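>>> the sequence isn't on hand, but the structure is:
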């Protein structure tokens, strides 16, 4: 656990609690799982009907890891040991850039620990972090339904990311499957190229073997080059390691549907790309090089940390979980949720409509959620990720 130990000018403001990210194999230096975990989970879901939407289902802290879903979304961008994002900008040809983009996108879905989940972010919660020249701003722009937005910029590299996502978890008796709606954009300004992609589904299976994995199709398109990538995340119900976290797919020219590269491997180990024209096979992603020995962010500027910052909003809950003081964690979580209900009533009594601070948000049945950043660039953050 990393906390800000510097004296603050406002003593009553909670200090941020920042914890290390999960490693590439989904484990952590701290075991957050409660005893008899599977039995506890099945008991918790005993009265939930199969097919039910779990969007508003509230987990007790016993089933939480000490960080918000907003932080987990941000970690998928800034918690990586080698700079795969800059590699997208270094490639000379459109084909090589698409291969690099595919490798970077494979690094994004992170493994989770079975039986525990992050907090559901509150409305207006933010997470502002910098890693080198990459500055990332996240905001929870809707609570019901839950929608998170991300904007990241690296002005030196000419890179910009704009993400918008809405998780929709459903219970199917022996499993929970979360569809993640919304699109993700990566803009390489140096080349005038925009890559658009979706997100795989998160599968949590209880029986016959407890399992958490990413599954389903992912499509990456670049309108400017005409190149596309089709990826498929696959799992195995019996949990055999050789069939777990398997990924396959191809990169193709959309104008001719000609396959240029074949993609194969395991997203938690090694992924290769085979050049169809030459037969050459090369490693494009090594999970151990990218997602092992990751360091926790730290607070560089305590006075610059917003009261809406995830690590501040949930600080007391996180302290309770880290201390395994479940009564303290439960009380702190109820306090956070009760404060949100009070703020909602206050807005309604004044006839006010809440609006995000960092994004303009639109929704339509045809296109879903669209989150457009208000600012053209993200400023440096008070929270820093060690390189």
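Looks like it arrived, so ask away. On a predicted model such as this, the values are computed, not experimentally measured, just so you know.
>>> going forward, measure contacts between C-alpha atoms and count neighbours the same way
Noted.
>>> ok, which stretches of the protein are helices?
For the chain, helices defined by DSSP state H occupy the ranges 37-44, 69-78, 84-90, 94-106, 287-291, 310-313, 315-322, 326-350.
>>> angle of the last one against helix 315-322?
Inter-element angle recorded for helix 326-350 and helix 315-322: 160 degrees (by axes from the mean of the first three to the mean of the last three CA atoms, to 10 degrees).
>>> and for the second one?
An angle of 80 degrees separates the directions of helix 69-78 and helix 315-322 when computed by the same axes, to 10 degrees.
>>> hold the first one in mind and look at this next one:
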């Protein structure tokens, strides 16, 4: 796999911005057509509000500190191991774009894959695919197979207009499994995302509402409350939480702090003082390695959206809008063609299991007693280039040369917005 370090995501502690007059009038014109509670998943947003990467890649933010997950898997004390999993979960939220930005909505069949190289020599791999468009569902798999660490999940974002705010309700789950510990499993739910001040005031991005981390076999749960700032009080990006024994509802640890800066933990029973739990400035983000664009298939996220991203980077809104419109129109045409022919779309990398959840193909057949073999199997499964393309229009495998892939991207005429 050719390595090409990921783009640096610019950070802004306030996650806020003030719109230029022209952009504000576009937003106001769009909002004038909406009612409170409107589902925004079918609303085409202006290009200037976009973060230059797909939602499939954005999910990787939460895997930016895999060393913490490795540490958790190697912690022998069960309660402390749970604490370490909580630390890992909270470590990825500080990575965010500057201002109020929304990632590209993945098209059906789009996928993103990458690798991570840890300092101890171990490697992590990630694959995500858009397995449904309406409703939007992103399925993902992240693992360090040599260490028996497997992470599976689904993201079901649903955006709603709330007046002066827009909310993205983050349905779905993340499931962490330590196969070397009798498949010890941690179930995680995510908080919701809010864009504030879209009608008046300063636009701000916030996390809000509840999130949980649960391990039934350890009888432990972490209940987190991501706080949103009030008009006259409170603080941006704060979170509080409790790690509790499920059977007794007794609190073992309190968690507090600002997830963009530093979090603290306090052991309840010993009445000890607060200790630093995760300090953003003290932890280095482990960057992902992605194949260069000329090696990627046409529906890999970075290649698919490359011209939109280039337009945004050059501040050429017209080019970015034309390219974005082309992708969206092509998806509509392919959907209509499938419906006309009575064809059903089937994901390339994921399949529905007996629990009606999306699972990486072949995962259930892996021999977890042979982790080296499992590693090789997953590597081939995730990074294979055969077949190089699956046409969303026909839901059949299509052999396409690299030259044909380049032609598909380069020769098309942009469709005007």
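Structure's in. What do you need? Since the model is a prediction, treat every value here as computed from it, not as a measurement.
>>> TM-score for this pair?
Superposed pair, TM-score by TM-score structural alignment, normalised by the length of the first structure: 0.84. Supporting alignment: 358 aligned residues with a CA RMSD of 2.9 Å.
>>> coming back round to it: need the winner for burial among the helices of the first structure.
helix 310-313 (a mean of 26; mean count of other CA atoms under 10 Å).
>>> so which of the helices of the first structure gets nearest residue 300 of the first structure?
Closest to residue 300 of the first structure of the helices of the first structure, according to CA to CA: helix 310-313, at 13.5 Å.
>>> the closest one vs the second structure, average distance?
Compared with the second structure after fitting, helix 310-313 of the first structure has a mean deviation of 0.4 Å; criterion: mean CA distance after the TM-score superposition for the first structure.
>>> on that earlier part again, so for residue 118 of the first structure, which of the helices of the first structure sits nearest?
helix 69-78 (5.1 Å).
>>> and the closest residue to residue 283 of the second structure other than its chain neighbours, how many neighbours?
Nearest residue to residue 283 of the second structure, sequence neighbours excluded (CA to CA, 6 or more residues apart in numbering): residue 65, at 7.9 Å. Residue 65 of the second structure has 21 neighbouring residues, counting by other CA atoms under 10 Å.
>>> wait, residue 65 of the second structure touches residue 288, no?
No. Using CA atoms under 8 Å as the test, residue 65 of the second structure is too far from residue 288 to be in contact (10.7 Å).
>>> tell me where the stretch 201-350 of the first structure has strands.
201-205, 211-222, 227-234, 246-253, 258-266, 270-275, 281-286, 298-299 (DSSP state E, counting those that start in this stretch).
>>> looking at these, which is nearest to residue 187 of the first structure?
Smallest distance to residue 187 of the first structure across those (CA to CA): 9.9 Å, for strand 211-222.
>>> contact partners of that closest one?
102, 109, 111-114, 193-205, 227-235, 237, 239, 244-245 (CA atoms under 8 Å, 6 or more residues apart in numbering).
>>> quick one, which of those are buried?
Buried by 16 or more other CA atoms under 10 Å: 102, 109, 111-114, 193-205, 227-235, 244-245, out of the contacts of strand 211-222 of the first structure.
>>> residue in the first structure matching residue 27 of the second structure?
Superposed on the first structure with TM-score structural alignment, residue 27 of the second structure falls opposite residue 41.
>>> quick one, what contacts the closest residue in space to its match that isn't next to it in sequence?
Nearest-residue entry for residue 41 of the first structure: residue 115, 7.1 Å, with adjacent residues in sequence omitted and distances by CA to CA, 6+ apart. Contacts for residue 115 of the first structure were tallied using CA under 8 Å, 6+ apart; they are 33, 37, 38, 41, 63.
>>> distance to residue 316 of the first structure added to the strands of the stretch 201-350 of the first structure, as TSV?
Conversion of those to TSV gives the following (distance: least, CA to CA, whole Å):
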stretch	distance to residue 316 of the first structure
strand 201-205	28
strand 211-222	28
strand 227-234	36
strand 246-253	38
strand 258-266	37
strand 270-275	38
strand 281-286	36
strand 298-299	17
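>>> isn't residue 2 of the first structure up against residue 295?
No. Using CA under 8 Å as the test, residue 2 of the first structure is too far from residue 295 to be in contact (9.9 Å).
>>> overlap of the contact sets of these two?
Jointly contacting residue 2 of the first structure and residue 295 under the rule CA under 8 Å, 6+ apart are residue 20.
>>> these two: which is more packed in?
The neighbour count for residue 2 of the first structure versus residue 295, taken as other CA under 10 Å, is higher for residue 295 (18 against 14).
>>> how much space is there between that one and residue 80 of the first structure?
9 Å (CA to CA, to the nearest Å).
>>> what do you get for residue 176 of the first structure?
Residue 176 of the first structure is 28 Å from residue 80 of the first structure, by CA to CA.
>>> in the first structure, what residue corresponds to residue 291 of the second structure?
Residue 291 of the second structure maps onto residue 299 in the first structure, by TM-score structural alignment.
>>> give me the neighbour count for its match.
Neighbours around residue 299 of the first structure, by other CA under 10 Å: 23.
>>> swap in the one 3 residues further on?
Close neighbours of residue 302 of the first structure, defined as other CA under 10 Å, add up to 18.
>>> quick check: it vs residue 130 of the first structure, distance?
14 Å.
>>> please apply the same query to residue 158 of the first structure.
Applying CA to CA to residue 158 of the first structure and residue 130 of the first structure gives a distance of 16 Å.
>>> higher neighbour count, these two?
Higher neighbour count among residue 158 of the first structure and residue 130: residue 130, with 23 against 15, using other CA under 10 Å.
>>> verify the contact between that one and residue 381 for me.
Yes. Here residue 130 of the first structure reaches residue 381: they are 5.3 Å apart, a contact under CA under 8 Å.
>>> common neighbours of these two, please.
The contact sets of residue 130 of the first structure and residue 381 overlap at residue 136 (CA under 8 Å, 6+ apart).
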